[in-house]
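Asks: just coords:
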């Protein structure tokens, strides 16, 4: 059995591989990928695996958006840190999920379910599960309306909509406001911010930038099929969308 693991936590990926080798000694791991951009490119260009283990949250956004634009005829088993009660709401007979931390018994059950389904059409399996996941994540979800930002000897409340973009630079997350004031955030990563920001308003352009759609003034074509976002206020570094994510971004902007 050939498996592809899409997971941004190194220890979680290693743990999963070790368990797989215990229950499936002949398993072949065709790749371990930690972001949606590389995953999309891999799935487009490399020989297919039999099964994908896919973490929902990756370093550059929600992983199941990959399948909105790339044809994947491979069954998926999701791994997630979501609450078990919520997960049961979308568990299907066709594929399975693994709640982190993954244990051997649960993995055996998931692989067993895949074995019983491997003759079925993988794309239809993915379509059903992804649709249910999307519904679940929209139900009752609320997003951060403001942030408390450190400023000298106090904290300032700043409405979320006042931020044009966020950047990660030298391990520090900073937010640029529309009035051109740069603030250092308490959040330690863009992943942490992505969890609380409305995905209809903010887009994870790449590993370095999260962008408010209201800040985007122009989208220019760049080298190798990439897109260059011209935003106001303008950052020192160019905000680039990779070729693999260009179609997803254009659909987001049109939404």
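Replies: Received, thanks. All figures in this text were calculated on a predicted structure; none of them were measured in a lab.

Asks: use CA for all of it now, contacts and neighbours both
Replies: Fine.

Asks: quick one, strands of the stretch 51-200 of the chain?
Replies: 51-55, 57-58, 61-62, 76-80, 97-99, 146-151, 154-159, 163-169, 172-177, 182-184 (DSSP state E, counting those that start in this stretch).

Asks: Nearest to residue 199 among the ones you listed would be which one?
Replies: With CA to CA, the closest approach to residue 199 among the strands of the stretch 51-200 of the chain belongs to strand 61-62: 9.6 Å.

Asks: how far is that closest one from where the chain is centred?
Replies: 2 Å (CA atoms, centre = their mean, to the nearest Å).

Asks: Stretch 193-208 now?
Replies: Taking the mean of its C-alpha atoms, stretch 193-208 sits 10 Å from the chain's own mean (CA atoms, centre = their mean).

Asks: Show me what counts as buried in it.
Replies: By 16 or more other CA atoms under 10 Å, the buried positions in stretch 193-208 come out as 193, 194, 197, 198, 199, 202, 203, 204, 205, 206, 208.

Asks: ok, the last one to residue 29 distance?
Replies: Taking CA to CA, to the nearest Å as the measure, residue 208 and residue 29 are separated by 29 Å.

Asks: okay, pairing it with this:
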């Protein structure tokens, strides 16, 4: 399920889009009516998609995207919204996924979301092996043998089903984007391969379930992995789909 923010100065237009995104199963993280707060937020947070109105008051949506490329913690996909068509060519030059005319229709929005999903899936489908060094030689590990990725002390480690770990280059965000639907984030520092996610384990006796502590049991891994409250609902959906 993708996450998104809206950058839209028209309150009614933002509300309409919010309702359509909810109907489409998109997790809406924030709504911004001005460009700068959106840029500040993207510098420290992550979203899969930015819905950007081209006619923002301070700067245009096109300028906003140029700045997002410079400051974003992780580059989101861009979908422009506007009442006019004349900026369409420039929008696609900036690698926008799509360009939605207001008033936005649900079917048209879902087509744009399918394009985003296809881009992520194409990246994931192309990936077959991790290339790692072990005893001074290069090894290729099929992704199906992996169990989870863990970021510790500025290094990402790949853990396989036999309990061996390997150093990986790049960041956890890089691997999350590359692997797409093959993985799910269980914590800010951990990605688990979906096919190895076994079950959730409650680690306390809290009466209030909203304050409960949970861990994820991973196939062939003895120690459960901590689960953040933010990811709990998504993990439950994955487990439900597997049953």
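Replies: That came through fine. Every value quoted in this text rests on a predicted model; they were computed, and no experiment measured them.

Asks: Give me the residue at the spatial middle of the second structure.
Replies: residue 48 (4.7 Å; CA atoms, centre = their mean).

Asks: Which position in the first structure pairs with that residue?
Replies: Alignment note (TM-score structural alignment): residue 48 of the second structure maps to residue 63 of the first structure.

Asks: Please verify my assumption that its match contacts residue 55.
Replies: Yes - with contact defined as CA atoms under 8 Å, residue 63 of the first structure reaches residue 55; the gap is 6.8 Å.

Asks: just to revisit the earlier point, from the buried residues of stretch 193-208 of the first structure, which is closest to residue 247 of the first structure?
Replies: Within those, the smallest distance to residue 247 of the first structure is 12.2 Å, found for residue 205 (CA to CA).

Asks: residue in the second structure matching that closest one?
Replies: With TM-score structural alignment as the criterion, residue 205 of the first structure pairs with residue 186.

Asks: what sits up against the helix or strand harbouring that match?
Replies: Assigned by DSSP states H and E, residue 186 of the second structure belongs to strand 183-187. Residues from elsewhere that reach strand 183-187 of the second structure, judged by CA atoms under 8 Å, 6 or more residues apart in numbering: 176, 191-194, 216, 225-228, 231-232, 235.

Asks: ok, 10 Å please
Replies: 124, 147-150, 172, 175-177, 190-197, 215-216, 225-232, 234-235, 238 (CA atoms under 10 Å, 6 or more residues apart in numbering).

Asks: and these, which are buried?
Replies: Buried among the contacts of strand 183-187 of the second structure (16+ other CA under 10 Å): 124, 147-150, 172, 175-177, 190-197, 215-216, 225-228, 232, 235.

Asks: follow-up on the earlier one: ok, so of the buried residues of stretch 193-208 of the first structure, who is nearest residue 3 of the first structure?
Replies: Residue 3 of the first structure lies nearest to residue 206 out of these, by CA to CA, at 26.0 Å.

Asks: Please pull up the equivalent of residue 153 of the first structure in the second structure.
Replies: Aligned partner of residue 153 of the first structure by TM-score structural alignment: residue 136.

Asks: now the helices for the stretch 1-150 of the first structure?
Replies: Secondary structure of the stretch 1-150 of the first structure (DSSP state H, counting those that start in this stretch): helices located at 10-23, 36-45, 84-88, 104-117, 122-138.

Asks: Save those helices as TSV, and put in mean neighbour count and distance to residue 149 of the first structure too.
Replies: TSV is the format used below for the helices of the stretch 1-150 of the first structure (neighbours: other CA atoms under 10 Å; distance: least, CA to CA, whole Å):
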stretch	mean neighbour count	distance to residue 149 of the first structure
helix 10-23	15	31
helix 36-45	17	30
helix 84-88	11	32
helix 104-117	15	42
helix 122-138	15	27
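
Asks: between those helices, which gets nearest to residue 51 of the first structure?
Replies: helix 104-117 (8.1 Å).

Asks: residues in contact with the closest one?
Replies: Here helix 104-117 of the first structure has contacts from 1, 16, 18-20, 22-24, 50-51, 75-78, 93-99, 118, 120, 125, using CA under 10 Å, 6+ apart.

Asks: Equivalent analysis for stretch 121-137 of the second structure, please.
Replies: 115, 118, 138-146, 158, 165-169, 175-183.

Asks: what do you get if the cut-off is 7 Å, keeping everything else the same?
Replies: 138-143, 166, 168, 178-182 (CA atoms under 7 Å, 6 or more residues apart in numbering).

Asks: What is the most widely separated pair among those residues?
Replies: Farthest-apart pair in the contacts of stretch 121-137 of the second structure is 138 and 181; separation 26.3 Å (CA to CA).

Asks: residues contacting the closest residue to residue 80 of the first structure other than its chain neighbours?
Replies: Spatial nearest neighbour of residue 80 of the first structure, excluding adjacent residues (CA to CA, 6 or more residues apart in numbering): residue 99 at 5.3 Å. Residues near residue 99 of the first structure by CA under 7 Å, 6+ apart: 79, 80, 81, 84.

Asks: What about the residues you listed, which one has the most neighbours?
Replies: residue 79 (23 neighbours; other CA atoms under 10 Å).

Asks: So that one versus residue 93 of the first structure, what's the distance?
Replies: 16 Å.

Asks: what do you get for residue 53 of the first structure?
Replies: Taking CA to CA, one finds residue 53 of the first structure at 17 Å from residue 93 of the first structure.

Asks: cool, and residue 140 of the first structure?
Replies: For residue 140 of the first structure, the distance to residue 93 of the first structure - CA to CA - is 25 Å.

Asks: Wait, residue 125 of the first structure touches residue 94, no?
Replies: Yes - assessed by CA atoms under 7 Å, residue 125 of the first structure is found in contact with residue 94 at 6.0 Å.
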